[in-house]
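Q: how would this look folded up:
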Amino acid sequence: MRATQNDELLFQLPMLALRGLVLFPDMMLHFDVGRKKSIEALNAAMADEQKIFLVSQQDIRVDDPSENQLYKVGVVAKIRQILRMPNDNVRVLVEGLFRARWDRVVRDRPFFLADVEELPDRRAQDEVYASALIAEVQDAFDVYANLTNKLPPDVIMNVIAAQDPGYTADFIASNIMLRLEDKQSILEERHPFKRLEKLIVLLRRENEVLGVERQIHEKVHEQIDKNQREYYLREQLRAISSELSEGENPQEEAEQYKEKIKALHLNDEVADKLLKEADRLYKMPFGSHEATVVRTYLDTCLELPWNKATKENFDLDAARKVLDRDHYGLEKVKERILELLAVRKLTQGVGGQILCLVGPPGVGKTSIARSIAKATGRKYARVSLGGVRDESDIRGHRKTYIGAMPGRIIDAVRQAGSSNAMILLDEVDKLGSDYRGDPTSALLEVLDGEQNYAFRDHYIEVPFDLSNVLFLTTANDAQAIPAPLYDRMEVIPLGSYTHEEKFAIAKKYLIPKQLKKHGLNSRLCRMQDAAIHLMIDGYTREAGVRTLERTIASICRKCAKRIASGEVKSVSVTKAAAAELLGPQKFKTEDVRHKDEVGVVNGLAWTSVGGETMPVEVAVLDGSGRLELTGSLGDVMKESARAAVSYIRAHWSELQVDHEFYKNKDIHIHVPEGAIPKDGPSAGITIATALVSALTDTPVKGDLAMTGEITLRGRVLPIGGLKEKTMAAFTHGMKTVIIPAENEPDLEEVSEQVKSAIRFIPAETLDTVLKNALISRPAIHPTKSKPADGPATAEVIPDLPHSRAGLVTERGM
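A: Got it, this is the predicted structure:
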């Protein structure tokens, strides 16, 4: 202990953090020390004057607390005894000397060394009030001692004989069960009277709680006696029923279960577990609740397809015919399924595969699962994971709980009735998590081919082999799937349908399906091709065909009404008739954004339902150089706008822009549909082109769209989601699309119809973008900052929908 220069009451002492304990002055305390920092503090104290400052930590769960996680007030103690224990632990006996408060931690390694200031008790001169307080606290303590029956007699005698207010409060607080915060509150109170007042309140609260606990204990004891009496009565009733040969015989039922278990020829671990449960049932009285639990458990286990499997179809030609008959397009999915069949045909030993179909709603992810099951000859079961938040939904509940049941995976296998079924895990990206557990983590074992051969459900409690199950998962957004789960699946992206694909799907699948559903046929209701094209272009704008199917169903309902009422005998739906039945068109073929305008550029965005065009508008106003961004833009798009402004300021001469525009002009950048959040790293060249157009009063081609990000030097960086974005450009009638030069290889995935209708211009720098986007403007001179040829820098973050990087938004540029 060392006093500082200006204060005799300030010491430097080793400081030790107590976990869940509070020491009071003049009290002895035993505790074990295992943390390395605490042992170092004890060694330092023993090397000096055997004095140490003990302070409680605020959160007992923290293993290595910082100074901010320690209470300020503690007790300076004298180390009386140290015993070395096994496992490098130390048992310490200390005696509290006086209250103290640490002002500053001098260092925290290898132990806490702190400046400590003594906190003496304040004087209490009113002896009458002191006597009254002591008497009151003694009465409350007497009630507490009677309720607990756990206090040693010497503690009770010391409280009865106590006369000093401060010591009485400290002694009682150190010997009763109080929360850590309550004990710390008493320790921090320096005035003896206030300390006793706090203790009286705490004792009365504890007495009320203990009183209620005693009442509950007495009720439980009475209930146990009642249950024992009922048990004896039931035993007598069972004996009487057995003598009269009435009711079922549990022994015979248990023997029947044993015969069923042996007939399944299970492995030793499973058979032993089920036979053990049957033996328990044999010894239970008839009608008991526990017997019902055991029966339900055995019935569930026996219903599982332990050794049942369907014969798998390895005929590739037949499988191809089934897939082509049920679904139009989806070539990548079909090829992957045929590859799987081919490998299994050659090896006969490959375990279950996990495929994940990722794409916007309505493109056929869920419906193709039945076709795959049919093509492969497997049984089919579907598990909907949307909104699942409880881990027990995947792994099941313990069978001892009321209402326990197996998890959805085991239940799906039971429904399928085959150990090599095809199970569809629908909407895997919409799993949630809360205090009941994380179902995503529970799926890791299910979807891991290296360990799902011994999957343990909490309900059945024995391993079940899932390695032969073909798992197929679906998701709208791959970014919403956690990385560990994503890593266990083979992702197959599904893009948007083109107009021709939608037309073929409607004519071949949707119209026959809806006609049959509404009691019609091709003779009663015939839809002409022009009407189908009108429905696709004028009433739907989506990545899939769900809205198109609803539109067809609407026409079928109206036709069915006319036929059923006797108004007509048959209906031929022409283009004009379709327009009359459906009302005004929701979408126009000719878009006003095709006009050549100043400060308006068509951008391309990726959304969860496919691609979309997104115009960027810029207005230049007289002002003081303020930049305003509207349209619910995210941080990435805001940064792109600022980067575009900086690029123009740096190249004002080549772009022939007013050198002082950032001082005397206000720039307003707006992206329409402000209620929809927008973000993503692919709007840089769109914003920059709109800015240059507005600042130079040069129109931009209305039938041109673009996507790409820029750097401050004018490089055009690659983007993701090119297939969906180009589909959006095609749908909206764009003739030209500017893309980053590094995205040229991605054009192989773009539909041939889109490539034949759109001219793609690869751009390495913003100069190329401006030359092709602006209609009539001065020539763009090469800039000094044009980047040298070389690979893309590490700052590129593609926003491909199935990329693990990027932002999750409702609409991403």
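
Q: C-alpha only now, for contacts and for neighbours.
A: Fine.

Q: Can you show me the strands along the stretch 51-200 of the chain?
A: Secondary structure of the stretch 51-200 of the chain (DSSP state E, counting those that start in this stretch): strands at 51-56, 73-84, 90-107, 112-118.

Q: hey, which of these is tucked in deepest?
A: Highest mean neighbour count of these: strand 51-56, a mean of 26 (counted as mean count of other C-alpha atoms under 10 Å).

Q: Next, the structure of the following sequence, for comparison with the previous one:
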Amino acid sequence: MSNFGNQLYQSLMMGDYSGEGDLIHLITDEEDESATKEEFFSDEIPILSVRNTVLFPGVVIPITVGRQRSIRLVKKAQKGDKLIGVCAQRNPNMEDPSWPDIYSVGTLAKIIKMIVLPDGNTTIIIQGKKRFKIREEISDDPYFLAKVDYLDESFPADNKEIEALEQSLKEAAFKILQLNPEIPREAQVALDNIDSTSFLTHFLSSNINAPVESKQRLLEINEGIERATLLLEFMMKDIQMLELKSEIQKKVHTDIDQQQRDYFLRQQMKVLQTELGEEGSEKEIDDLLAKGKKKKWPVEVAKHFQKEVHKILRMNPSAAEYPIALNYAEVMVELPWNEYTNDNFDLHRAKRILDKDHFGLDKVKERIIEYMAVLKLKNDIKGPILCLYGPPGVGKTSLGKSIARALGRKYIRMSLGGLHDEAEIRGHRKTYVGAMPGKIIQNMKKAKSSNPVFVLDEIDKISSDFRGDPSSAFLEVLDPEQNYAFTDNFLEVEYDLSKVLFVATANSLDTIQPALRDRMEIIEVTGYTLEEKVEIAIRHLIPKQRADHGLKAKDIQFSREAIVKVIDDYTRESGVRSLERLLGKVIRNIAKSIAMEEPYKKKVTPQMVRKILGGEVFDKELYQDNSLAGVVTGLAWTSVGGEILFIEASLSKGKGKLTLSGQLGDVMKESAMTAISYLKSKSEKIGLDHRVFDQYDLHIHVPAGAVPKDGPSAGITMLTAIASVYTQRKVKSKLAMTGEITLRGKVMPVGGIKEKILAARRAGIKDIILCKKNQKDIDEIEDIYLKGVTFHFVEHVQEVLDIALLDELVDESVQFTFESSYQKSIES
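A: Below is the predicted model of the structure:
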């Protein structure tokens, strides 16, 4: 039974409750109108707000009253004239409405009976008497009290239009009752006995299946013909919906299993969509075909698409394969087939963008400009596979975004950290449940372009398990000779990736599969120097943090010395992430002072930095004097930049035992062994008595023993330290060196030259010894970083000793004494 049918039947059966007895009967309109004319209604009445209900004159309804304000009102009215005004709430969910939350037009009602329920709520049966409009709001405590103006209705007498409307309303009501066979026949008879058009419109308005807003709209209309016309419109919509439901129900069998039930619901939805003008499954397929005609795909792909769409047309929409096939066709039509964005070949603009976004990184910028230059001249180049390799925080990922902006291409970033399923790259086969294309194809669909800049972030952190090896799946993606025909398991047709500019990022090359590494052009992004970090802080980090914390340029300024202090004493990194965090901490301290209106210094000094950030976290090594033999300054490269280190050697009476300390790695231990072997073989040439190696123990130590040290950079440093302690000759003042040695005494080149030189300058070093083959690295460093340093390029260990060791002895009183069986026999 529909909502309308239930309400109509109950209302017709209830009628009007009169007297104190138990008899319920329907009041005729003549009785109601005469009663209304005879009674006098006060213009000051209490107002009861009700939810989800609109009361009409002549209609009897029960109302449950639960709010304290409403209970007080009902009890007061029950003791008096039993008249109350009933207004509907605008928002039924509001627990404590105020005057603006109720409609201003309501109905005067008389309380016929009041029943107090055991749960404390009160139910009243009321009958609507006359419509009113609130003229003045008198009070809202202890209940609503208002002055009202009563509204009269205008129904022309003996009007044929009124008669026609009345007959139409009754026919519509009968039609609704016929569509609900559960309603008894007596309801139709009772409805037929209503003669007054006014009461008929009120009664049907109260019982139609419509929202409160629509019923309130009917209540507020004074013109009888206008109200009856709108009411008839609402009832006709209800009839159409009931007829449609009845028509759908006839199409399906009454005794249905689960599958038939699903089909029935789909049929209902289909009919409703057709009636509402919405798109169905056929419309979706038509749209796919229309989009397919506009695509610029190859002939083979177009044929494959047509075949798949026609396969969908032959499928039952309720089949399990239908959504997979439809999704497959949608993926094909949404992919950018031969759709490219136009590259911007303004190389000067591209250089300005790269320089603005990133300070330093000259090699990387130069490589990008070269790529754009070739693309401009040839207008077609297979996308290179660039791999930006370097420590965290140096701007590798953001550099990819700058490349995309410089070229005017779409930008895609795909994080590969922790990826361990090959299907994430190649996609799933359509036979699997929940099949979907791989992330390469998904991102290409998202980019809507066949030539984006595609950043493969953290390619060195790909893992593998029983689901496959994703790094092997990338072999096809990142091979310019193969990726023009990349095949995704879900897509099943070849897709051209050759125009994509792939940019991979990695923190380490050791974990990248050799075959995959061979397909990429490795571009090393080294850590920033102190000078570069200062410029980055001034140009990028400080303005960004200042804006993030709501400050303006006039509110805070950093001195260059303060920035250097933050970098030197509080960070130990290659990039600038920690630097940015610490600068943000300083700026937050200033922001707090501004917000609390406390006095503060606008210029940040090193003293302020120490006060805000606390004591220094890191200590940098400074050059120590050469008053002791066997102490030599070396240069080392770390992941956070260059550093100087001291290698110390000492001798003690013994049997030629060698001790190494300082948590040295295998490479440094080998360098020490090589240095000792060389000195033993060349002892006479250097001026050493060979017996010193057998009768004195040698201890080599590298301070800061808790820090692991390894790398092929300390060979000549260790050799110089050992030679100094054995000969007791002083080492040249303010000298540092780096390089590896062989047993033949050749000096080998090493890496990290730029970082090492900057570390030497910060420590006050004036002379640096390097391998001659490292001279090319010096040529690539800006002159400003080389000022005040003298370089000595050597090829042989003897050159190192000639430069490093002075003729002056540390202590001329030190003499080595030797004991040998030969000497003892001579003395005896």
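
Q: What TM-score do the two superposed chains give?
A: For these two chains in superposition, a TM-score of 0.63 is obtained (TM-score structural alignment, normalised by the length of the first structure); 550 aligned residues with a C-alpha RMSD of 2.9 Å.

Q: hmm, back to that, and residue 503 of the first structure, which of the strands of the stretch 51-200 of the first structure is closest to it?
A: Proximity to residue 503 of the first structure (C-alpha to C-alpha) singles out strand 51-56 among these, at 73.2 Å.

Q: Between the strands of the stretch 51-200 of the first structure, which one is closest to residue 383 of the first structure.
A: Shortest separation from residue 383 of the first structure across the strands of the stretch 51-200 of the first structure is recorded for strand 51-56, at 50.2 Å, computed as C-alpha to C-alpha.

Q: I'd like to know which elements that closest one is packed against.
A: With contacts defined as 3 or more C-alpha pairs under 8 Å, 6 or more residues apart in numbering; DSSP states H and E, strand 51-56 of the first structure has these neighbours: strand 10-18, helix 36-47, strand 73-84.

Q: so where in the second structure does the first one end up aligned?
A: Which is strand 10-18 of the first structure. Aligning strand 10-18 of the first structure against the second structure (TM-score structural alignment) gives no matching residues.

Q: again with the second one
A: The alignment of helix 36-47 of the first structure onto the second structure (TM-score structural alignment) covers no residues at all.

Q: buried ones in that helix?
A: Of the residues in helix 36-47 of the first structure, those scored as buried under the neighbour-count criterion (16 or more other C-alpha atoms under 10 Å) are 37-42, 44-46.

Q: from the residues you listed, which is closest to residue 744 of the first structure?
A: The shortest separation between residue 744 of the first structure and any of the buried residues of helix 36-47 of the first structure is 59.4 Å, and it belongs to residue 37 (by C-alpha to C-alpha).

Q: Can you show me the strands along the stretch 651-800 of the first structure?
A: Under DSSP E, counting those that start in this stretch, the stretch 651-800 of the first structure gives strands at 665-670, 678-679, 699-700, 704-706, 709-710, 716-717, 736-740, 759-763.

Q: how about JSON lines for those, with mean neighbour count added?
A: As requested, these are arranged in JSON lines below (neighbours: other C-alpha atoms under 10 Å):
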{"stretch": "strand 665-670", "mean neighbour count": "20"}
{"stretch": "strand 678-679", "mean neighbour count": "24"}
{"stretch": "strand 699-700", "mean neighbour count": "25"}
{"stretch": "strand 704-706", "mean neighbour count": "28"}
{"stretch": "strand 709-710", "mean neighbour count": "29"}
{"stretch": "strand 716-717", "mean neighbour count": "28"}
{"stretch": "strand 736-740", "mean neighbour count": "24"}
{"stretch": "strand 759-763", "mean neighbour count": "18"}
